[in-house]
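Colleague: Sequence plus the predicted model coming up.
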Amino acid sequence: MSKTIAKAIHKVASKTRATNLSKVLLVAACTLGFAVSATAAPEKAATQNATITKSSPVFLGDGGDYPFSEAVRVGDTLYMSGQIGFKDGKLVKGGVKAEAKQALDNINSTLLKYGYQKSDVVKCMVMLTDMDDFNDFNKVYKAELAKPYPVRSAFGVAELAAGASVEIECMAAK
């Protein structure tokens, strides 16, 4: 009789372990399912509203004798090399106002060349060899660009290429 009782107890214990194991596995599977759903749901919603694309850089133009590209396009964003007041291979005369005007004209030419316009400019970085020229630069900048103005940084620097007083670097996006 003790063998029969032992077998019965073993059978009940095995069934209980199997049931408990099944419950644990079921809870674990549900928890994992909820965790996956919770992290997947926002991602799914985000991709329904926005198209995510990865775009390789496209290097445009060249710096002629200099080791840089005129611009690089990544997706719909155009990153342009800095421009100084060069026209016909020479720095224009007339100081910071004339140089700023020519640099902005050069930027506009680059924009147009690659299918952009001034209103697509989102960021500019300005380098001035004399921060006392800041107000004169701003007068030209305001005359050449329209509101809403791009975000901008201005830096005082010791020297610029070709003896320029100002250099402007911009980014544009469509």
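Modeller: Arrived safely, thanks for sending.
Colleague: When you work out contacts or count neighbours from here on, use the C-alpha atoms and nothing else.
Modeller: Fine.
Colleague: how near is the spatially most central residue of the chain to S109?
Modeller: The chain has T77 as the residue nearest its centroid, 8.1 Å off, counting by CA atoms, centre = their mean. Applying CA to CA, to the nearest Å, the value for T77 to S109 is 16 Å.
Colleague: A143 too?
Modeller: Separation of A143 from S109 (CA to CA): 17 Å.
Colleague: Could you do A8 as well?
Modeller: Using CA to CA, we find A8 at a distance of 91 Å from S109.
Colleague: who has more neighbours, these two?
Modeller: With neighbours defined as other CA atoms under 10 Å, A8 and S109 compare such that S109 has more, 15 against 12.
Colleague: what about that one, distance to S119?
Modeller: 13 Å.
Colleague: re earlier: what separation do you get for the residue nearest to the centre of the chain and K113?
Modeller: 14 Å.
Colleague: ditto for F59
Modeller: 13 Å.
Colleague: the helices in the chain, which residues?
Modeller: Counting by DSSP state H, the chain has helices at residues 2-49, 95-113, 134-144.
Colleague: how far does stretch 48-62 stretch from start to finish?
Modeller: Stretch 48-62 stretches 39 Å from its first residue to its last (CA to CA).
Colleague: Tell me the gap between it and the middle of its chain.
Modeller: 10 Å (CA atoms, centre = their mean, to the nearest Å).
Colleague: try this one next to it:
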Amino acid sequence: MTPTFKEIVPVPALEDSTPFAYSQCVKVGPTLYLAGQCGLGDDHEVVSPDFADQARRALDRVRLAVEAAGGVLDDIVTMTVFLTDTRMGRVFTGLRKEYFGDRFPASALVGVSSLMPLNAMIEIQAVAVLGSGMRDSGARDSGTRDSGGRDSGTRDSGGRDSETRDSETRDSETRDLGGRESGRGDRDA
């Protein structure tokens, strides 16, 4: 077995974290461990007193770290999100949908009393596996569009559209394990 070593991945788009005694991104094999990212600007201070602004910046910083290692957001397999106000959880999940589409990482949302630096309201720590996600944005948005440019259906990883999946689901619900009609809904309780 070939030994796997820890590699510190430089993230030029983020501030140097060595004065704070941590690494922004550490790679072991294809796995990336991302340091907690807050909504910070280049001066290492929070970008705004607004939660949504901080959350967007934290998500952008996570993306920058993954990209520095050659990955994409979709390579993120899990994230732990720390919030100083858990009432902002729904705001965060709405923003996460903008970044991840419908391919969400596993996640935990944890309420904390405070974060570093002062006035930070969110911190996101994540783990990614390089090569595990979709490589281009077109693959994530593979639905068909009508003449007005509106999404007219979405496709799953097998290329089936939502109508096909719904039909297959209905068909499978009406057959038992042996493939016989189950008469579901018509049975006596």
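Modeller: Looks like it arrived, so ask away. Note that the structure is predicted; figures quoted are calculated from it, not measured.
Colleague: coming back round to it: quick one: which of F59 and K113 of structure 1 has more around it?
Modeller: Ranked by neighbour count (other CA under 10 Å), F59 of structure 1 and K113 place F59 first, with 15 against 12.
Colleague: Can you name the residues that contact that one?
Modeller: For F59 of structure 1, the contact set (CA atoms under 8 Å, 6 or more residues apart in numbering) comprises 69-73.
Colleague: Ok, S55 of structure 1 next?
Modeller: Counted by CA under 8 Å, 6+ apart, S55 of structure 1 has contacts 74-75.
Colleague: and R61 of structure 2, how many residues sit next to it?
Modeller: Residues contacting R61 of structure 2 under the criterion other CA under 10 Å number 25.
Colleague: Spatially nearest residue to it (excluding sequence neighbours)?
Modeller: Distance criterion CA to CA, 6 or more residues apart in numbering; nearest residue to R61 of structure 2, sequence neighbours excluded, is Q37 at 6.3 Å.
Colleague: Map that neighbour onto structure 1.
Modeller: Using TM-score structural alignment to pair residues, one finds that Q37 of structure 2 aligns to Q83 in structure 1.
Colleague: List the contacts of its match.
Modeller: 103-104, 106-107, 167-169.
Colleague: Then V62 of structure 2?
Modeller: 34, 37, 73, 124, 126.
Colleague: Looks like the first one contacts Q24 (just checking).
Modeller: This points to L34 of structure 2. Yes - under the criterion of CA atoms under 8 Å, L34 of structure 2 makes contact with Q24 at 6.0 Å.
Colleague: Next, show the common contact partners of those two.
Modeller: A65.
Colleague: aligned partner of E168 of structure 2 in structure 1?
Modeller: Under the alignment (TM-score structural alignment), E168 of structure 2 pairs with nothing in structure 1.
Colleague: can you count the residues close to E168 of structure 2?
Modeller: Neighbourhood size, E168 of structure 2 [other CA under 10 Å]: 12.
Colleague: what range in structure 2 does stretch 143-150 of structure 1 sit on?
Modeller: So stretch 143-150 of structure 1 sits over residues 98-105 in structure 2, by TM-score structural alignment.
Colleague: Tell me the residue in structure 1 aligned with V47 of structure 2.
Modeller: By TM-score structural alignment, V47 of structure 2 lines up with V92.
Colleague: ok, that match - contacts?
Modeller: Applying CA under 8 Å, 6+ apart to V92 of structure 1 gives the contacts 85-86, 98-99, 102.
Colleague: what's the most distant pair in the residues you listed?
Modeller: Taking CA to CA, the two most distant members of these are F86 and A98; they sit 10.2 Å apart.
Colleague: Can you tell me which of the helices of structure 1 is packed in deepest?
Modeller: Stretch with highest mean neighbour count among the helices of structure 1: helix 95-113 (a mean of 20; mean count of other CA atoms under 10 Å).
Colleague: From the chain's centroid, how far away is that helix?
Modeller: Computed by CA atoms, centre = their mean, the chain-centroid distance of helix 95-113 of structure 1 equals 24 Å.
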